[in-house]
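Participant: no letters, just coordinates:
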């Protein structure tokens, strides 16, 4: 979402005089991460010798040209919704004016700039990992890939592919498609039978655009929450690398990430039959509140608090004596970070609930309350050490 030009100017000025609030700082950071050029622009501002040289051309503009270019640049700063202004010296000089002056049609040069440390601090904000959001691509059999709108949270497959508000998604006709979420992304889909699936970060769901035949079959990698529409005549099948799950109509969660030791299937409502993909023979039937744990050697069934397994779909992390590696894998997928362990911290565990919308700094601070570990942020890398 674009931020109004006057707001950006005000935020920059308030940052300069140290009157900016925490909420306003977040807005300024939001503007910085919208486009790398915003950060580049802020870096240019502190280079006074460069700016003065560019201003020689700036001052030679006729007043009507100045007003026109200033207006266009102010719009570009706020929303990046207009064409780039040329020549390049006009673009940077007028943009610099807009950032350090009131946006009222009159731009003037103010030689006072942010200190080097302050500028670097704001530039660094671009590198701060942000919570995930609605991000996904749709891959059509045949090779077409469509970047789905982040303004929407899901799509519906019912004769045609559309967003949840009914707006159409232009896609080549196909029999099968795959919904993919990246690290730091999530998305929902309503399948042709009315089944609802929500994909967690770094996951994919391959599905047919119509359910023909004796069964409804989809293929999952990663993690997803299913609300399966009941149809006794057409069992619903979910396949993963190691597991085959058959249901008639039920609510469940499957965690089948390749970097997890086991495939965890948690039943919320109804019944599901769990089997190995290779054999197809039913191994066990789950009841609500049970979780199956399947790896290459064995299948176990345990009683669990289902809220922990499905917390992600409600915008939370919930951990119950979870080891720090398990905790950090979830955080890494959602914030799209790399985790590096400098010490053996495998004995460290964490219990508690954290918001998936919180800044990663707040997440790490809460984890440090264990008093056993510390975290250092290095761009998109989190370094973990013993305390």
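Facilitator: Thanks, I have the structure now. Everything numeric in this text was worked out from a predicted model, so none of it was measured.
Participant: contacts, neighbours, all on C-alpha from now
Facilitator: OK.
Participant: tally of neighbours for the residue lying closest to residue 307 once chain neighbours are set aside?
Facilitator: Leaving aside its chain neighbours, residue 307 sits nearest to residue 318 (7.8 Å; criterion: C-alpha to C-alpha, 6 or more residues apart in numbering). Using other C-alpha atoms under 10 Å, the number of residues around residue 318 comes to 20.
Participant: now swap in residue 204 and tell me
Facilitator: 23.
Participant: what's the answer for residue 116, then?
Facilitator: As a burial measure, residue 116 scores 11 neighbours (other C-alpha under 10 Å).
Participant: tell me how far it lies from residue 189.
Facilitator: 47 Å (C-alpha to C-alpha, to the nearest Å).
Participant: could you do residue 268 as well?
Facilitator: For residue 268 relative to residue 189 (C-alpha to C-alpha), the value is 19 Å.
Participant: residue 334 sits in which helix or strand?
Facilitator: Residue 334 is part of helix 324-335 when elements are defined by DSSP states H and E.
Participant: for that helix, which positions count as buried?
Facilitator: Using 16 or more other C-alpha atoms under 10 Å as the test for burial, helix 324-335 gives 324, 325, 326, 327, 328, 331, 332, 333, 334, 335.
Participant: got it, and stretch 45-57?
Facilitator: Within stretch 45-57, the residues that count as buried by 16+ other C-alpha under 10 Å are 45, 46, 51, 54, 55.
Participant: which helices and strands does the helix holding residue 334 pack with?
Facilitator: Under the contact criterion of 3 or more C-alpha pairs under 8 Å, 6 or more residues apart in numbering; DSSP states H and E, helix 324-335 touches strand 338-341, strand 349-355.
Participant: then this one, side by side with the first:
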């Protein structure tokens, strides 16, 4: 590395004595900007060793002058390269008042700033987040676009039920007449990519549908021994405990391509997207049985792979982030996170040959943000870059 040919102790002493010209400081910063993260960390380690063997008198008293020198140097550059003086002060004070770590922090900050810029192709615009929209397909084949219904006014009538949209956007089923003699019909509610919806089923069970998901269910559960729901995609269920009229609780069953989740009354999330490698049921409250293999308690997750089922203890908040209108970037791997983004913003993800298969992510961000804000947060890891062109996101190293 180039900095190895410099006498770090000499540079540091000159800087404390205010004998290091601004030009040399600028050149040092430029050299550091071309070092890898590992090289920067090694530079700090070398400086720590040098500092211990050659202590410099008056180091503490020189802190404010060092900070002021860096601040004045940065203020002389274009505004998009400036970093808050308070940020320097707070970080350096916490980093044992060292010059080189301060400069390293500056370089890391500059890299993060540059990494945060999302390239948007000419003629393209930032993409807004998804919203409440879904399609209700009735048993007779009629399709109703729910976002076109007027809340509290438009009503859809079927045997034994009246369907309407509430002021909060929720779709609600109300009983009509004698449900015991009503003809049972099956409806399907589906959300597109970039959509979500909340439904109150005939038994008062609440269902939140994530983007690109659907549920098929009967208009009445009165005749059924169990309340059977078919799910594709992802949904969160708050199941209402219901008696079958004979003193027994009527089971609520969610069926997916790899799991059958049986409950009586509980809160749980099921992720069953076709493009994911597994189906995951996460239990927040109550008790559920997954297939015939496992009974979950709150805080556990059943994961079905192609041939096996595993039960794990998990942080449940990390798996219902979408219901709380957030992206949790801490637990999902990079490609899984990108699939979540693709569904919510209705975009196509293209991976360049240089694109990494894994990127260490962290943090949370609201799903109400435009796509550029989410991509910027990921890009600040420094391991990946994005280009937005129309509804296509290209991923590169």
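Facilitator: Good, I have the coordinates. Computed from a predicted model, the values in this text were never measured in an experiment.
Participant: ok so, going back, which one in structure 2 is aligned with the residue nearest to residue 307 of structure 1?
Facilitator: Applying TM-score structural alignment, one finds that residue 318 of structure 1 aligns to residue 328 in structure 2.
Participant: doesn't residue 334 make contact with that match?
Facilitator: No. The criterion here is C-alpha atoms under 8 Å, and residue 328 of structure 2 misses it with residue 334 at 11.4 Å.
Participant: using JSON lines, lay out the buried residues of helix 324-335 of structure 1 together with distance to residue 312 of structure 1.
Facilitator: Output for these, formatted as JSON lines (distance: C-alpha to C-alpha, whole Å):
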{"residue": "324", "distance to residue 312 of structure 1": "17"}
{"residue": "325", "distance to residue 312 of structure 1": "17"}
{"residue": "326", "distance to residue 312 of structure 1": "14"}
{"residue": "327", "distance to residue 312 of structure 1": "12"}
{"residue": "328", "distance to residue 312 of structure 1": "14"}
{"residue": "331", "distance to residue 312 of structure 1": "11"}
{"residue": "332", "distance to residue 312 of structure 1": "13"}
{"residue": "333", "distance to residue 312 of structure 1": "11"}
{"residue": "334", "distance to residue 312 of structure 1": "10"}
{"residue": "335", "distance to residue 312 of structure 1": "13"}
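Participant: and which of these is nearest residue 90 of structure 1?
Facilitator: Relative to residue 90 of structure 1, the closest of the buried residues of helix 324-335 of structure 1 is residue 335; by C-alpha to C-alpha it sits at 37.0 Å.
Participant: separation between the aligned partner of the closest one in structure 2 and residue 120 of structure 2?
Facilitator: Aligning on TM-score structural alignment places residue 335 of structure 1 opposite residue 345 in structure 2. According to C-alpha to C-alpha, residue 345 of structure 2 and residue 120 of structure 2 sit 15 Å apart.
Participant: likewise residue 348 of structure 2?
Facilitator: Counting by C-alpha to C-alpha, the gap from residue 348 of structure 2 to residue 120 of structure 2 is 15 Å.
Participant: ok, back up a step: give the contact list for the match of residue 318 of structure 1.
Facilitator: Contact partners of residue 328 of structure 2, counting by C-alpha atoms under 8 Å, 6 or more residues apart in numbering, are 318, 321, 362, 363, 364, 365.
Participant: mind putting those residues into JSON lines with distance to residue 111 of structure 2 and neighbour count?
Facilitator: Conversion of these to JSON lines gives the following (distance: C-alpha to C-alpha, whole Å; neighbours: other C-alpha atoms under 10 Å):
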{"residue": "318", "distance to residue 111 of structure 2": "29", "neighbour count": "16"}
{"residue": "321", "distance to residue 111 of structure 2": "29", "neighbour count": "17"}
{"residue": "362", "distance to residue 111 of structure 2": "17", "neighbour count": "14"}
{"residue": "363", "distance to residue 111 of structure 2": "18", "neighbour count": "11"}
{"residue": "364", "distance to residue 111 of structure 2": "21", "neighbour count": "15"}
{"residue": "365", "distance to residue 111 of structure 2": "21", "neighbour count": "16"}
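Participant: what is the nearest of these to residue 311 of structure 2?
Facilitator: Nearest to residue 311 of structure 2 out of the contacts of residue 328 of structure 2 is residue 318 (C-alpha to C-alpha; 16.1 Å).
Participant: what number of residues lie near the closest residue in space to residue 112 of structure 2 that isn't next to it in sequence?
Facilitator: Leaving aside its sequence neighbours, residue 112 of structure 2 sits nearest to residue 380 (C-alpha to C-alpha, 6+ apart; 5.0 Å). Applying other C-alpha under 10 Å, we find 19 residues neighbouring residue 380 of structure 2.
Participant: OK, contacts around residue 380 of structure 2?
Facilitator: Residues in contact with residue 380 of structure 2 (C-alpha under 8 Å, 6+ apart) are 111, 112, 113, 115, 116.
Participant: format those residues as TSV; extra columns: secondary structure, distance to residue 235 of structure 2 and neighbour count.
Facilitator: Formatted as TSV, the contacts of residue 380 of structure 2 follow (DSSP: H, G, I helix; E, B strand; the rest coil; distance: C-alpha to C-alpha, whole Å; neighbours: other C-alpha atoms under 10 Å):
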residue	secondary structure	distance to residue 235 of structure 2	neighbour count
111	helix	39	16
112	helix	35	17
113	helix	37	18
115	helix	34	20
116	coil	32	21
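Participant: just the ones of the buried residues of stretch 45-57 of structure 1 in strands?
Facilitator: With strands taken from DSSP state E, there is no overlap with the buried residues of stretch 45-57 of structure 1.
Participant: what is the nearest of these to residue 194 of structure 1?
Facilitator: The closest of the buried residues of stretch 45-57 of structure 1, once distances to residue 194 of structure 1 are taken by C-alpha to C-alpha, is residue 45, at 53.8 Å.
Participant: let me know whether the closest one touches residue 55 as I believe.
Facilitator: No. Assessed by C-alpha under 8 Å, residue 45 of structure 1 is found out of contact with residue 55, at 12.0 Å.
Participant: quick check: neighbours shared by those two?
Facilitator: If you check residue 45 of structure 1 and residue 55 against C-alpha under 8 Å, 6+ apart, no residue is contacted by both.
Participant: thinking again about what came up before, ok, the buried residues of helix 324-335 of structure 1 vs residue 6 of structure 1, which is closest?
Facilitator: Nearest member of the buried residues of helix 324-335 of structure 1 to residue 6 of structure 1, counting by C-alpha to C-alpha, is residue 335, at 30.4 Å.
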